[in-house]
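S.K.: Using only what follows, build the 3D model:
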Amino acid sequence: MKLLSESMQILSGHGCFGRYLHKIAGREPTEECHECGAAVDTAQHTLEDCPVWGPERADLIAIVGPDLSLPAVVKSMVDSERSWQAMQIFCEEVMQQKEMAERAREIAPMADQRRRKRARRRRVAHDRRLPP
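M.R.: Presented below is the predicted three-dimensional model:
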């Protein structure tokens, strides 16, 4: 099931991407790509452009083809089990590395307060709603 969630992060754009962490989660001061320094880090940037993921991308392109636009990738995944698996492997490898780097930034001693992990926020809010 973990592979599916990592694929969904790339397909939906909700994951350890600079744009998402900045605009949606409010945990990054900018949309910058931590891996290559590009001004904006999106799922599409990770999938198509970021030079850090070149080897993983080459393996993916060998199976799904050179068009890594979202419609083309989804079509390829639906048309072929081999393409589906190639996309899952790409997502697993890349997202695990991006998530590990994000966790390291969260716990860094000099981390911006916005970036720090907000532990148990949901649990605390839930507990406040419980009757005494």
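S.K.: all contacts plus neighbour counts: C-alpha atoms, from now on.
M.R.: Will do.
S.K.: residues in contact with Glu102?
M.R.: Cys16 (Cα atoms under 8 Å, 6 or more residues apart in numbering).
S.K.: again with Gln9
M.R.: Gln9 is in contact with Gly15, Ala43, counting by Cα under 8 Å, 6+ apart.
S.K.: distance between the helix or strand hosting it and the chain's centre?
M.R.: For Gln9, the enclosing helix or strand under DSSP states H and E is helix 2-12. Centroid displacement of helix 2-12 relative to its chain, using Cα atoms, centre = their mean, to the nearest Å, is 8 Å.
S.K.: Could you check it and say which residues are buried?
M.R.: Leu3, Glu6, Ser7, Gln9, Ile10, Leu11 (16 or more other Cα atoms under 10 Å).
S.K.: Please give the structure of this sequence too, so both can be compared:
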Amino acid sequence: MTVKWKERLAEPTAGLRTVEAVRPVLEAWMDRRHGSLTFRMAQVLSGHGCFGKYLCRIAGREPTTQCHHCSCDVDTAQHTLEECPAWDSQRRVLVAAVGPDLSLPAVVKAMVGSDRSWKGVKSFCEEVISQKEAAEREREKSSDLPIRSRKTGRRRRAPHAHLLPP
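M.R.: Coordinates of the predicted model:
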């Protein structure tokens, strides 16, 4: 199975940020005996979640890419992880668990390396993303902009199902 994943990650067509972080530790990731990935951790690793850039450019639910928690023009998963002052206290706990390098490759390597680091990343993601989700829901409720409303109706087929190994 590792061979199939390596083949798929050798020439990625999407998710380059995540692929570049996981590829160097793929075997260790798959062989680790600790941690399971949560929905909110996946959002931070993939950049698909409550981030201004994603909500504006991909989901189409925000008029701009700005961070609603600071004055940054482009809110990304990396901005949330490494820079946004709104999450300084959570980030201090994260740095104590994984070290000062919060680049995605360093964070993923630390996660794979120890249960303590995995739990530190999980704690950061769960706390911060849940707060970002709550803020997004409040913006949706208090806004009359149609762009901010969630689309309802039938669920679409997972767009990246073809990327899963057989």
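S.K.: circling back: return the member of the buried residues of helix 2-12 of the first structure nearest to His22 of the first structure.
M.R.: For the buried residues of helix 2-12 of the first structure, the minimum distance to His22 of the first structure (Cα to Cα) is 15.5 Å, reached by Gln9.
S.K.: Scan the second structure for its longest helix.
M.R.: When the second structure is parsed with DSSP state H, its longest helix is helix 115-142.
S.K.: Now find how far off-centre that helix is within its chain.
M.R.: Chain-centre distance of helix 115-142 of the second structure: 10 Å, with Cα atoms, centre = their mean.
S.K.: can you check stretch 45-63 of the second structure too?
M.R.: 11 Å.
S.K.: Could you give the residue range in the first structure aligned to that stretch?
M.R.: Using TM-score structural alignment, stretch 45-63 of the second structure corresponds to residues 11-29 of the first structure.
S.K.: Now do that stretch: everything it contacts.
M.R.: Taking Cα under 8 Å, 6+ apart as the rule, stretch 11-29 of the first structure contacts 8-9, 30-34, 40-44, 70, 95, 98-99, 102, 114-116.
S.K.: tell me the centre residue of the second structure?
M.R.: Centroid-nearest residue in the second structure: Val44, 1.3 Å away (criterion: Cα atoms, centre = their mean).
S.K.: picking that back up, just send the buried residues of helix 2-12 of the first structure back as a markdown table, with distance to Lys23 of the first structure too.
M.R.: Converted to a markdown table, the buried residues of helix 2-12 of the first structure look like this (distance: Cα to Cα, whole Å):
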| residue | distance to Lys23 of the first structure |
| --- | --- |
| Leu3 | 25 |
| Glu6 | 20 |
| Ser7 | 21 |
| Gln9 | 16 |
| Ile10 | 17 |
| Leu11 | 18 |
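S.K.: Perfect, that will be all.
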